[in-house]
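Colleague: Okay, here's the prediction I keep looking at, along with the sequence it came from:
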Amino acid sequence: MTLSSLTSTIAVTSKDVGLTLREVSVSYRSPGRPAVRAVAGVSLRVQPGQVVGLVGESGCGKSTLGKAAVGLLKPSSGAVEFDGRPVAPLGLRSRPTTQRGLQMVFQDPYASLNPRRRVGEQISDAVVLAGGTRDKGRGVARELLERVGLPAEFADRFPHEFSGGQRQRIAIARVLAAEPTCIVADEPIAALDASAQASVANLLLELARERNVGLLFISHDLSIVRQIADTVAVMYLGTVVESGPTDQVWAEPRHPYSKALIAAVPRADGSGELPVDLPGDVPDPAFPPAGCRFHPRCPIAVDACADDEPVLVEFLPRRRAACSVLAPNLKKVG
């Protein structure tokens, strides 16, 4: 299982199965302000059965990237492909049947369900849209509710009758009704209380393993990502600064920002390094620093960091970091 920048030709072969982002950038424009480049040239891949964690502080572009991955936002440059075919923007009411296997779980379980419809009806919509009957959809809805840990009879209730954790399980059941092969989960536990967070995260992991579904798990919670993700990509101000197998990145982060994030995660036993006190604040993405975006806060920055924008370089198999200070001793990714 890999997390990498991908190159060249698109042909529908086994290697193209899954979700692929190639040098994706997304910009926002508003009157009287410069364009905000929320995502700046990010490449990654999510294959069936693989859990990829995408982490970083609030405002780093994680959610924007997730929305671009499923077609809710149109990239300003780069390409998004699912099973070797371009992901079409979702400006129309209908979604191409080739993209039915690409689904999204949203952050807010209170806003992602229609309050005026019974949850069983909402879950069954995917079955009906695929050509099944409403009766078949109701049966599928009851089965899926049980699979996500809720009683089948909950299908007849309305969203307001459930807690946040239960609503998120219902949202996951609705996604499963479309029989996805890849799920983008955008901060799926952030709005939940502590008791529900681990159970919902573990449910997503179980479903990914059980159904061989690729999962892009977007979160600012590194401790959860550490538990469920096979590989991880760390974002800062719209760019990926480090990626690799989760256990390796956690045990020995190389990029200064990754080190600061991991050092800040509390350990139950009190072990670990002292948090790194990074100077200053995260810059305004409308006015990103020249050169390396992290250099104004970086403890190892040199003068050249203000001029040179780093690229991801490989220093171990499947381990990459974007740092001009580290780069001279490392092999550049092809």
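Modeller: Nice, I can see it.

Colleague: use CA for all of it now, contacts and neighbours both
Modeller: OK.

Colleague: all strands for the stretch 51-200 of the chain, in order.
Modeller: Using DSSP state E, counting those that start in this stretch, the strands of the stretch 51-200 of the chain run over residues 51-55, 77-82, 85-86, 102-105, 182-186.

Colleague: between those strands, which one is nearest to V24?
Modeller: V24 lies closest, by Cα to Cα, to one member of those: strand 77-82, at 4.2 Å.

Colleague: and the closest one, what other elements does it pack with?
Modeller: Here strand 77-82 touches strand 19-28, going by 3 or more Cα pairs under 8 Å, 6 or more residues apart in numbering; DSSP states H and E.

Colleague: Pull out the buried residues from the strand it packs on.
Modeller: Using 16 or more other Cα atoms under 10 Å as the burial criterion, the residues of strand 19-28 that qualify are L19, T20, L21, R22, E23, V24, S25, V26, S27.

Colleague: Likewise for stretch 134-142?
Modeller: Of the residues in stretch 134-142, R134, G137, R138, V140, A141, R142 count as buried by neighbour count, 16+ other Cα under 10 Å.

Colleague: rewinding a little: and I172, which of the strands of the stretch 51-200 of the chain is closest to it?
Modeller: I172 lies closest to strand 102-105 among these, at 6.5 Å (Cα to Cα).

Colleague: want to compare, so here's the second one:
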Amino acid sequence: MDARHYSRRRGQHGTPRLPRKLIIQIPCLNEAETLPITLADLPRQVPGYDIVEWLIVDDGSSDDTVEVAKAHGADHIVSLGGRYGLAVAFMVGVETCLRLGADTIVNTDADNQYRAEYIPDLVRPILEGRAQIVIGARPILETENFSWFKRRLQRLGSWVVRAASKTDIPDAPSGFRAIHREAAMQLNVFSAYTYTLETIVQAGRKRIPITWVPIKTNPPLRPSRLISSVPRYVALSVLTILRIFITYKPARFFGILSLIALVPGLISIIRFLVLFWLGRGGGHVQSLVLGASLVGLSALLLLGGVIADLIATNRRLLEDIRVRMCRQEARLSYSTRGEVSVEPDRPDTAQTS
């Protein structure tokens, strides 16, 4: 539905107010069977918004996902032209929503796991100005289709993310979330695996107001594709969190590693000096060699931390430039509503219809 068909309303002091737009985006990979059920539950009207549109991001599906999306009322479809992963599909969807003039973006799954009836609850904190990102928190311990191990794993992952981000989100892996356009402009996902953990840590580090609302889920329509292997999921989640720490706190990360190498190195050197002073140093040269090696490693790690911190400073400057560019594009799309191109930047093969 073209936003230009809507008339402007009057805001405070008689100034024109453009229609407030909500876009619900769904990353998809071979979801031809489940997508009709998901789309049938999505709302066309949400309190607080004048326009509600649906965006499908097709991550290289080999089935009829795109045709099914068109047949069941999707307003916009972005085809990536290949499989790039859930995180890339999520970010391409966010960037496309911004170009389409979205005030708020709601992300949900194509398997209808999340109940669309909670979308008004999800966006309410944003409409009230209390948050810019809202996570739909599932009742992990009460979800029957979650195994005992998966429940504990989800809770452990959420605890780690809370510690890393200094937020209080109880269900960090939840993909059911609402994002204000100002917050969406500041998000960058480096992992191709998942966006859920990384975006929360970024929100905490960038001081983006974030909160959560309780939700319930539907029975599963298919097995989870993200947790096909529990050890792999744990390893990738740990690597994601570790990568974020290195990206946002490189000086602290390398400083800790440097200190870990420095302390035993100094102990080894002091041990050798004491023994040498007592006249027994000849048989303990290995302590001096080990100590010197560890001190040298500590110096290299400290130097690496300095270089990484300089790179992080440059990255922050580039992110500021990116945010300003996104704001300019968003202002243009917000004022023209439907008169601008929505071709995504990433990946290069993406196509929009």
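Modeller: Received it, and whenever you're ready, just let me know what you need. Here the structure is a predicted model, which is why all the values come from computation and not from measurement.

Colleague: Kindly provide the TM-score of these chains.
Modeller: Here the TM-score for the pair of chains, by TM-score structural alignment, normalised by the length of structure 1, is 0.31; 167 aligned residues with a Cα RMSD of 6.4 Å.

Colleague: quick revisit: and which of the buried residues of strand 19-28 of structure 1 is nearest to A208 of structure 1?
Modeller: Among the buried residues of strand 19-28 of structure 1, and counting by Cα to Cα, the member closest to A208 of structure 1 is L19, at 14.2 Å.

Colleague: neighbours around the closest residue in space to the closest one that isn't next to it in sequence, how many?
Modeller: In space, not counting the residues next to it along the chain, L19 of structure 1 is nearest to F82; the distance is 4.6 Å by Cα to Cα, 6 or more residues apart in numbering. A count of nearby residues for F82 of structure 1, using other Cα atoms under 10 Å, gives 26.

Colleague: So F82 of structure 1 sits against Q103, correct?
Modeller: No: using Cα atoms under 8 Å, F82 of structure 1 is not in contact with Q103; the gap is 11.0 Å.

Colleague: can you pull out the helices in the stretch 151-300 of structure 2?
Modeller: Listed in chain order, the helices of the stretch 151-300 of structure 2 (DSSP state H, counting those that start in this stretch) span 181-184, 196-205, 230-248, 250-277, 285-336.

Colleague: I'd like those laid out as TSV, including distance to I24 of structure 2 and mean neighbour count.
Modeller: Compiled in TSV, the helices of the stretch 151-300 of structure 2 are given as follows (distance: least, Cα to Cα, whole Å; neighbours: other Cα atoms under 10 Å):
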stretch	distance to I24 of structure 2	mean neighbour count
helix 181-184	13	20
helix 196-205	17	22
helix 230-248	26	16
helix 250-277	35	18
helix 285-336	17	17
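
Colleague: Take these and lay them out in JSON lines including distance to R162 of structure 2.
Modeller: Shown next, in JSON lines, are these (distance: least, Cα to Cα, whole Å):
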{"stretch": "helix 181-184", "distance to R162 of structure 2": "19"}
{"stretch": "helix 196-205", "distance to R162 of structure 2": "8"}
{"stretch": "helix 230-248", "distance to R162 of structure 2": "11"}
{"stretch": "helix 250-277", "distance to R162 of structure 2": "18"}
{"stretch": "helix 285-336", "distance to R162 of structure 2": "22"}
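
Colleague: so which of those helices comes closest to L86 of structure 2?
Modeller: L86 of structure 2 sits nearest to helix 196-205 of all the helices of the stretch 151-300 of structure 2, at 9.8 Å, using Cα to Cα.

Colleague: Determine the angle, from 0 to 180 degrees, between that closest one and helix 230-248.
Modeller: Inter-element angle recorded for helix 196-205 of structure 2 and helix 230-248: 30 degrees (by axes from the mean of the first three to the mean of the last three Cα atoms, to 10 degrees).

Colleague: Run through the neighbouring helices and strands of helix 196-205 of structure 2.
Modeller: Under the contact criterion of 3+ Cα pairs under 8 Å, 6+ apart, helix 196-205 of structure 2 touches helix 148-165, helix 230-248.

Colleague: Now render those as a markdown table, adding distance to G93 of structure 2.
Modeller: Below are these laid out as a markdown table (distance: least, Cα to Cα, whole Å):
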| stretch | distance to G93 of structure 2 |
| --- | --- |
| helix 148-165 | 24 |
| helix 230-248 | 21 |
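
Colleague: residues contacting T239 of structure 1?
Modeller: Neighbouring residues of T239 of structure 1 by Cα atoms under 8 Å, 6 or more residues apart in numbering: V39, A40, G41, V42, C60.

Colleague: Which residue is the nearest non-sequential neighbour of I179 of structure 2?
Modeller: Nearest residue to I179 of structure 2, sequence neighbours excluded (Cα to Cα, 6+ apart): I133, at 4.6 Å.

Colleague: so what's that neighbour up against?
Modeller: Counting by Cα under 8 Å, 6+ apart, I133 of structure 2 has contacts I126, R177, A178, I179, H180, A183, I208, P209, I210, T211.

Colleague: ok, the third one to L239 of structure 2 distance?
Modeller: When Cα to Cα, to the nearest Å is applied, the distance between A178 of structure 2 and L239 of structure 2 equals 25 Å.

Colleague: same deal with the last one?
Modeller: For T211 of structure 2, the distance to L239 of structure 2 equals 25 Å [Cα to Cα].

Colleague: what does the fifth one give?
Modeller: Applying Cα to Cα, the value for H180 of structure 2 to L239 of structure 2 is 28 Å.

Colleague: try the first one
Modeller: Using Cα to Cα, we find I126 of structure 2 at a distance of 31 Å from L239 of structure 2.

Colleague: Who are the packing partners of the helix or strand where I37 of structure 2 lies?
Modeller: Element membership for I37 of structure 2, per DSSP states H and E: helix 35-41. Under the contact definition 3+ Cα pairs under 8 Å, 6+ apart, helix 35-41 of structure 2 sits against helix 65-71.
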